[in-house]
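*Asks:* sequence first, predicted coordinates after that:
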Amino acid sequence: MLRFEDYAPVRSMNARRRQRNFSGLWWCASTGRLVGYESWLERDHLMCLDFAADVTGIAAQPFRLDFPDLPGGPCRHVPDYFARLSNGAAVVIDVRPDARIGGRDREVFSATESACASVGWVYRRVGELPKVYTANLRWLAGYRHPRCLNAVHAAALLEALGSGSTIGALAAGAGDPVAVLPTLYHLLWTGALRAGLQGTALSPGTRIGPGAAGG
C-alpha cells in the first residue's frame, strides 16, 4: 500500500494564461522528486520543507476531505501539502496568508485540524515567511542539487573550518572561491555547515560553523 507522500495529487495543478497565481514544480533534493505548487508562497513553504532535516517525504494536494455538516454548509477541502517526518509522524499543511483568511476559511481549517488529530496527524496552517530567511534559503536552494558538491572542495572546507570562519575566508582558505563556493553553499543546504539565516542576508562576512550533518 502506498504511503500518502507517494501519491499523485488528487487534482491537477495546471498553469494557464492570465491566471493570477503562479504554478510550477519544485525539485526536492530531500526526495529526488518533483512536487507541485500553486503560488510563490506555496513554493517557498515547499522549499522550507525540502530544507528541513527531519522531512523525508512530501506530497502536494495529497487527499480530499468531505465535510457535509459544517455550520456554514457542506464543503470539500484539499490540503496543500502532506509531509512525512523521519520519526514516522505526519504533518498536513495549508498555505494561506493571514490577510486572506475569512470566517469560512477558519471553519474549514478547524475542521481539517480536527480530522487530522483524529488519526494522529499534526495540522499546520502557515502564512507569510520572514523575508530575510526566505531570501537566504532561495539562494542556498540554487545549490541543493548533488552536482554542486565537489568532494575535494568539501574536504578542504571542513578541514579549514575554524571558530572564526566566515563564508569569504573559508572559501578562500579552501581554494579558488569561484570554484569552492558552490560546494560551500551545498554544504549549508545539506546541514554539513551552519550559518545564521534569519537576521541578515548571506555575504562573504557571514560567520559559519559546523552543522549537525557535518558532525
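*Replies:* Looks like it came in fine. Numbers count the residues shown, from 1 in each chain.
*Asks:* C-alpha from now on. contacts and neighbour counts both.
*Replies:* Noted.
*Asks:* what segments of the protein are helices?
*Replies:* 40-51, 103-118, 131-141, 151-160, 167-173, 177-190 (DSSP state H).
*Asks:* from Gly24, how far off is Ala89?
*Replies:* 27 Å (C-alpha to C-alpha, to the nearest Å).
*Asks:* the more surrounded of those two?
*Replies:* Remark: of Ala89 and Gly24, Gly24 carries more neighbours, 16 against 12, as counted by other C-alpha atoms under 10 Å.
*Asks:* which ones are touching that one?
*Replies:* Applying C-alpha atoms under 8 Å, 6 or more residues apart in numbering, we find Gly24 in contact with 15, 36-38.
*Asks:* then His45?
*Replies:* Residues in contact with His45 (C-alpha under 8 Å, 6+ apart) are 95, 129.
*Asks:* for stretch 2-19, measure first residue to last.
*Replies:* End residues of stretch 2-19 are separated by 33 Å (C-alpha to C-alpha).
*Asks:* now the contacts of Gly24 in JSON lines, with distance to Met47 and neighbour count?
*Replies:* Shown next, in JSON lines, are those (distance: C-alpha to C-alpha, whole Å; neighbours: other C-alpha atoms under 10 Å):
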{"residue": "Ala15", "distance to Met47": "20", "neighbour count": "12"}
{"residue": "Gly36", "distance to Met47": "11", "neighbour count": "24"}
{"residue": "Tyr37", "distance to Met47": "10", "neighbour count": "24"}
{"residue": "Glu38", "distance to Met47": "13", "neighbour count": "17"}
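*Asks:* which single one of those residues is nearest to Arg106?
*Replies:* Checking these against Arg106 by C-alpha to C-alpha gives Glu38 as the nearest, at 20.3 Å.
*Asks:* show me what contacts the closest one?
*Replies:* Contacts of Glu38 (C-alpha under 8 Å, 6+ apart): 13, 21-24.
*Asks:* just those: which are in strands?
*Replies:* Cross-referencing the contacts of Glu38 against strands under DSSP state E gives Gly24.
*Asks:* just the buried ones from the contacts of Glu38?
*Replies:* Applying 16 or more other C-alpha atoms under 10 Å to those, the neighbour count classes 22-24 as buried.
*Asks:* just the residues you listed now: which is nearest Thr183?
*Replies:* Nearest member of the buried ones among the contacts of Glu38 to Thr183, counting by C-alpha to C-alpha, is Gly24, at 26.6 Å.
*Asks:* put this beside the first:
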Amino acid sequence: MRVLFTRDGRTGYARRLEEISLADLVFCHPTRDFSRRHGQINKPVAFFSRTVGDLVACESQHERRFLILADWNLDVIHIAAQPFTIEFPTGHELKSHTPDFVLITRNGGVVVVDVKRPSAVGSEEVLQRHAAVHQFLAQAGMQHASWSDIPHSITSNLALFASARAPEAALAQIGPEVLEAARSGARVHEVVSHVADLLQVPAPLVLVVVRRLLWNHKLAIDLRQPFGMETTLL
C-alpha cells in the first residue's frame, strides 16, 4: 500500500507506511480539491488556527466545528487538513481513502481523524471503511478516530472566543486585572464593569480580553450554556 502526499497541491510523492515522517505531516498540502458549485449543500470554508498560525481548510461547517475543538486543545501542536491519500492494493474492498484531518500531539503522537455527520457515522459502509483505515494506520503507530458531533453551544462559544483579537499591550494591561476580579461565581458583566472602571478603559475592550482569556484556558465557564454578560465564571 502507498500513501500519497503533496506539498504544493500540484506535484505529489508516495511513501510506504513505514517511511512516513512527522515532516511529511507538518508540511503537507491537502491532497484533494475543495469543490464549490451551485446547489452544493456543504461548502468549503477556512478557519484561522492559532495552533498552526495560518488558515486551515474545511470542506464544511461541520468540519470547521471539529477544527475549533482541535485548535482549542492544548495537547494539539499541529493540524493539517486532508493530509494524505491511502492507496489500497488491488483487490482490496477500498480503492483509496483521504482522511479529513491529522493532529500531532505534544508528545509526538499522530491522530488521524474522519469527520462524519451523526446520521452517517453508524452506517455499515462507514464502519467498514473506518475499520480498514484504523487497521492500516495502526501498523505505523498512528491512531484513527471518527468525530461526529458535540453540542452546538460548545463550538459556538469556542468560535466566539477564538475570534477575540485583543492587542498584546491591552492583554498585558487588562488581563491581570481581569484574572484578579474573576473570582469563582462572578458574572462576566461584574468583572467587565469593575476592570473598566478601575483602569479607565472601554468596557468592550475588557470583554474582548475576557473572551481571549477563555480561549487561552485562563478562565472557565460552562461551555454548554451560551456565553453572555450574565455568564458565571467558574
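*Replies:* Perfect, I can see it now. On a predicted model such as this, the values are computed, not experimentally measured, just so you know.
*Asks:* TM value for the aligned chains?
*Replies:* The TM-score (TM-score structural alignment, normalised by the length of the first structure) is 0.87; 205 aligned residues with a C-alpha RMSD of 1.9 Å.
*Asks:* give me the number of residues near the equivalent of Ile93 of the first structure over in the second structure?
*Replies:* Using TM-score structural alignment as the criterion, Ile93 of the first structure maps onto Val113 of the second structure. Around Val113 of the second structure there are 20 other residues, counting by other C-alpha under 10 Å.
*Asks:* need the contact list for Val113 of the second structure.
*Replies:* 99-103, 144-147.
*Asks:* so how far is Ala145 of the second structure from it?
*Replies:* Val113 of the second structure is 5 Å from Ala145 of the second structure, by C-alpha to C-alpha.
*Asks:* repeat that for Ala220 of the second structure.
*Replies:* From Ala220 of the second structure to Ala145 of the second structure the distance is 27 Å (C-alpha to C-alpha).
*Asks:* same deal with Leu223 of the second structure?
*Replies:* According to C-alpha to C-alpha, Leu223 of the second structure and Ala145 of the second structure sit 23 Å apart.
*Asks:* repeat for Pro99 of the second structure
*Replies:* 10 Å.
*Asks:* quick one: common contacting residues for these two?
*Replies:* Counting by C-alpha under 8 Å, 6+ apart, the contacts common to Pro99 of the second structure and Ala145 are 112-114.
*Asks:* give the contact list for the most centrally placed residue in the second structure.
*Replies:* Centroid check for the second structure by C-alpha atoms, centre = their mean gives Leu67 as the closest residue, at 2.2 Å. Residues near Leu67 of the second structure by C-alpha under 8 Å, 6+ apart: Phe47.
*Asks:* against Ala154 of the first structure, how distant is the alignment partner in the first structure of it?
*Replies:* Matched by TM-score structural alignment, Leu67 of the second structure corresponds to Leu46 in the first structure. For Leu46 of the first structure, the distance to Ala154 of the first structure equals 27 Å [C-alpha to C-alpha].
*Asks:* and what of Leu140 of the first structure?
*Replies:* 16 Å.
*Asks:* ok, Leu184 of the first structure next?
*Replies:* In this view, Leu184 of the first structure and Ala154 of the first structure are 7 Å apart by C-alpha to C-alpha.
*Asks:* settle it for me: which of these two has more neighbours?
*Replies:* Legend: neighbour count by other C-alpha under 10 Å for Leu184 of the first structure and Ala154, higher for Leu184 (26 against 20).
*Asks:* what number of residues lie near the residue nearest to Pro9 of the first structure when sequence neighbours are not counted?
*Replies:* Take Pro9 of the first structure and drop its neighbours on the chain: the residue closest to it by C-alpha to C-alpha, 6 or more residues apart in numbering is Gln61, 4.8 Å away. Gln61 of the first structure is flanked by 24 other residues according to other C-alpha under 10 Å.
*Asks:* give the equivalent position in the second structure for Gln61 of the first structure.
*Replies:* Under the alignment (TM-score structural alignment), Gln61 of the first structure pairs with Gln82 in the second structure.
*Asks:* hmm, that match is touching Thr31, no?
*Replies:* Yes: counting by C-alpha atoms under 8 Å, Gln82 of the second structure touches Thr31, with 5.9 Å between them.
*Asks:* list residues touching both of those two?
*Replies:* With C-alpha under 8 Å, 6+ apart as the test, Gln82 of the second structure and Thr31 both reach Thr98.
*Asks:* gap between the equivalent of Gly32 of the first structure over in the second structure and Ala81 of the second structure?
*Replies:* Using TM-score structural alignment, the equivalent of Gly32 of the first structure in the second structure is Gly53. Per C-alpha to C-alpha, Gly53 of the second structure is found 14 Å from Ala81 of the second structure.
*Asks:* out of those two, which sits in the busier spot?
*Replies:* More crowded of Gly53 of the second structure and Ala81, by other C-alpha under 10 Å: Ala81, with 24 against 9.
*Asks:* for that one, which non-adjacent residue is closest in space?
*Replies:* Phe101 (4.5 Å).
*Asks:* which position in the first structure pairs with the one you found?
*Replies:* In the first structure, the residue paired with Phe101 of the second structure according to TM-score structural alignment is Tyr81.
*Asks:* surely that match touches Gly57?
*Replies:* No: Tyr81 of the first structure is beyond contact range of Gly57, at 10.3 Å (criterion: C-alpha under 8 Å).
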